[in-house]
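Novice: Structure of the sequence below:
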Amino acid sequence: MRSNSTLTVRQATCDDAGPLITVLVEAFLNGPVADWLVPDLDERRNVYFRYFTHVLHHGLEYGRVDTTSDRSAVAIWYTRDEVPLRAPADHHHEVEKATGRYAPRFLLLDAIFETHHPHAPHDYLAYLAVDPRHQSRGIGSALLTTAHHTLDATNRAAYLEASNTRNRDLYLRLGYRQGEPIHLPTQGPLIWRMWRGQPTDGTPAPFPTDLLPRRRPR
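Specialist: Sure thing, here's the model as predicted:
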């Protein structure tokens, strides 16, 4: 555990699943990516509840999930030392089951993100969510700072995708570098790729240039 002011950051368990799924749904319910994934707002909450139920349990099983003492925020991390990352065999099926007729967009987003993933070993921040009622209080920064202390101790880099300029600017303040953005198809929104490597001469490490998927030997 790590404390930040009155906030304690700890690793989540299955007992935290219910509240953290709600945080993920509410935090991601509105925005350009949500509009692109599920244009029908009346359907979006139900789709997101099923989808983030899968996302949270996937993170608990295969990654690391951080939360706060009041469970007002959640961060889902994955260790990325293998490119491309091998998803569990049932991942696509679970996404399709959760998202129904919107599955092609969700799976396309997964594929686009994977295509643009850096090769250098790093920890991948797949999701960072703060309950909208608790935003703008430094909670997201506290979660990130705790993770960064762990990464710095082992000389690990971090990578994420930012879906709006407010989040992008937060990551820039926390030592990330911005890479070439992703333009989602069919008039989709802009996604900013962010990299936090070990500082060089007191400045943030440059964004890695090796981005294209490696070809596997035939």
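
Novice: Could you use CA atoms for every contact and neighbour count after this?
Specialist: Fine.

Novice: Buried ones in the helix or strand encompassing residue 113, by neighbour count?
Specialist: Residue 113 is located in helix 103-115, with elements delineated by DSSP states H and E. If you call a residue buried by 16 or more other Cα atoms under 10 Å, then helix 103-115 has these buried ones: 103, 106, 107, 109, 113, 114.

Novice: and the helix or strand that comes right after that helix, how far from the chain's centre?
Specialist: Next along the chain after helix 103-115, taking DSSP H and E as the criterion, comes strand 122-130. Distance, stretch centre to chain centre, for strand 122-130: 3 Å (Cα atoms, centre = their mean, to the nearest Å).

Novice: Give me the helices and strands touching strand 122-130, please.
Specialist: The contact analysis (3 or more Cα pairs under 8 Å, 6 or more residues apart in numbering; DSSP states H and E) places strand 122-130 against helix 17-28, strand 73-80, helix 139-153, strand 157-162.

Novice: what's the next secondary structure element after the longest helix along the chain?
Specialist: Looking across the chain with DSSP state H, the single longest helix is helix 41-62. Scanning forward in sequence from helix 41-62 by DSSP H and E, the next helix or strand is strand 64-68.

Novice: Pull out the buried residues from that following strand.
Specialist: 64, 65, 66, 67, 68.

Novice: Give me the nearest residue to residue 35, chain neighbours excluded.
Specialist: Using Cα to Cα, 6 or more residues apart in numbering and skipping the chain neighbours, the partner closest in space to residue 35 is residue 41 (7.8 Å).

Novice: again but with residue 128, I slipped
Specialist: Distance criterion Cα to Cα, 6+ apart; nearest residue to residue 128, sequence neighbours excluded, is residue 75 at 4.4 Å.

Novice: so what's that neighbour up against?
Specialist: Applying Cα atoms under 8 Å, 6 or more residues apart in numbering to residue 75 gives the contacts 65, 66, 67, 125, 126, 127, 128, 129, 143.

Novice: Before we compare anything, build this one as well:
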Amino acid sequence: MTSPVITQAVPDDRERVVATFVAAFEADPVLRHLFPGDSYPELAPAFAAHLFDRRVASGTVWLADGGAAVAMWDPPGPATAAPPAASYLPADAAARVDAYDAVIHPHLPSGPHWYLGVLARDPAHAGRRLGRTVMEAGLRRAAADGVPAYLETATAANVAMYRRSGWTVESELDANGVDAWILRHPGLPS
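Specialist: Sure thing, here's the model as predicted:
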């Protein structure tokens, strides 16, 4: 098996990143809470595009094998100003996104850290360790900056997978009816 090719995303990668996100999170508890029923196929692409657009210019979106897996990170420092969810989602979905964020964000550290906002792998590429490999680019940046990395997940299976990659659980909470875990990683040396 050849090693995956890891690249930084550019704006032209948007369509592939959105497709990977939508395929990867089709059964995710958070995304199904935010976009219930038949709304997922319509709203998840808009949400994924928003997340990509917020991060791509900062050079903190990495792709494995042209987008078979994607990691979208927020670097330390002030967050890039993002349009409110109501600017790209219907009011009811925007309210769910805002409510979920309001529960999660107070559990993240106030000091400098890298935040893994999205780690997605196209299900057609399962078993190749693409997610773990693409995640490592941000973990190396965290170590280089001397700060930890954080993420949140809503599935116990993901918690187990992240633990195998060196993450530790910082807290477990109920995010408006969705179980969620906040995890921390010290970063990977270059």
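
Novice: Can you give me the TM-score here?
Specialist: Aligned and superposed, the two chains score 0.89 in TM-score terms (TM-score structural alignment, normalised by the length of structure 2); 187 aligned residues with a Cα RMSD of 2.1 Å.

Novice: corresponding residue for the residue nearest to residue 128 of structure 1 in structure 2?
Specialist: Residue 75 of structure 1 maps onto residue 71 of structure 2 when the alignment is built from TM-score structural alignment.

Novice: wait, what's in contact with the most centrally placed residue in structure 2?
Specialist: Nearest to the mean C-alpha position of structure 2, counting by Cα atoms, centre = their mean, stands residue 118 at 1.1 Å. Each residue near residue 118 of structure 2 by Cα under 8 Å, 6+ apart is listed here: 70, 71, 72, 73.

Novice: if you set the cut-off to 10 Å instead, what comes out?
Specialist: Residue 118 of structure 2 sits next to 21, 48, 51-52, 61, 70-74, 135, 151-153 when contact means Cα atoms under 10 Å, 6 or more residues apart in numbering.

Novice: In a markdown table: those residues, plus distance to residue 177 of structure 2.
Specialist: Formatted as a markdown table, the contacts of residue 118 of structure 2 follow (distance: Cα to Cα, whole Å):
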| residue | distance to residue 177 of structure 2 |
| --- | --- |
| 21 | 23 |
| 48 | 22 |
| 51 | 23 |
| 52 | 26 |
| 61 | 29 |
| 70 | 27 |
| 71 | 26 |
| 72 | 25 |
| 73 | 26 |
| 74 | 26 |
| 135 | 28 |
| 151 | 19 |
| 152 | 15 |
| 153 | 14 |
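
Novice: Of those, which is the most crowded?
Specialist: Among these, residue 70 has the most neighbours (other Cα atoms under 10 Å), with 33 neighbours.

Novice: excluding its backbone neighbours, what's nearest it?
Specialist: residue 63 (4.6 Å).

Novice: Tally up the residues packed near residue 40 of structure 1, please.
Specialist: By the measure other Cα under 10 Å, the count of residues near residue 40 of structure 1 is 11.

Novice: Show me what stretch 39-48 of structure 2 is in contact with.
Specialist: With contact meaning Cα under 10 Å, 6+ apart, stretch 39-48 of structure 2 is reached by 14-15, 17-23, 25-27, 31-36, 50-54, 85, 88-90, 93-94, 97, 118.

Novice: now that stretch: which residue numbers in structure 1?
Specialist: Under the criterion TM-score structural alignment, stretch 39-48 of structure 2 matches residues 43-52.

Novice: Only the buried residues of that stretch, if you could.
Specialist: Those would be 44, 45, 47, 48, 49, 50, 51, 52, for stretch 43-52 of structure 1 by 16+ other Cα under 10 Å.

Novice: how about those residues, which pair is most distant?
Specialist: Spatial extent of the buried residues of stretch 43-52 of structure 1 (Cα to Cα) is set by the pair 44 and 52 at 11.6 Å.

Novice: what residues are up against residue 54 of structure 2?
Specialist: Residue 54 of structure 2 sits next to 48, 60, 61, 72, 73, 74, 79, 80, 81, 82, 83 when contact means Cα under 10 Å, 6+ apart.

Novice: go again using 7 Å as the cut-off
Specialist: By Cα atoms under 7 Å, 6 or more residues apart in numbering, the residues touching residue 54 of structure 2 are 80, 82.

Novice: among the buried residues of helix 103-115 of structure 1, which two are most distant?
Specialist: Counting by Cα to Cα, the most remote pair of these is 103 and 114, 16.5 Å apart.

Novice: Could you report the neighbour count for residue 10 of structure 2?
Specialist: As a burial measure, residue 10 of structure 2 scores 16 neighbours (other Cα under 10 Å).

Novice: what does it align to in structure 1?
Specialist: Residue correspondence to structure 1 (TM-score structural alignment): residue 10 of structure 2 is matched to residue 13.

Novice: that older thread, counterpart of the helix holding residue 113 of structure 1 in structure 2, which residues?
Specialist: The counterpart of helix 103-115 of structure 1 in structure 2, using TM-score structural alignment, spans residues 94-106.

Novice: can I get the buried residues of strand 64-68 of structure 1 in TSV with distance to residue 93 of structure 1?
Specialist: Listed next are the buried residues of strand 64-68 of structure 1 as TSV, based on distance: Cα to Cα, whole Å:
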residue	distance to residue 93 of structure 1
64	22
65	22
66	26
67	27
68	31
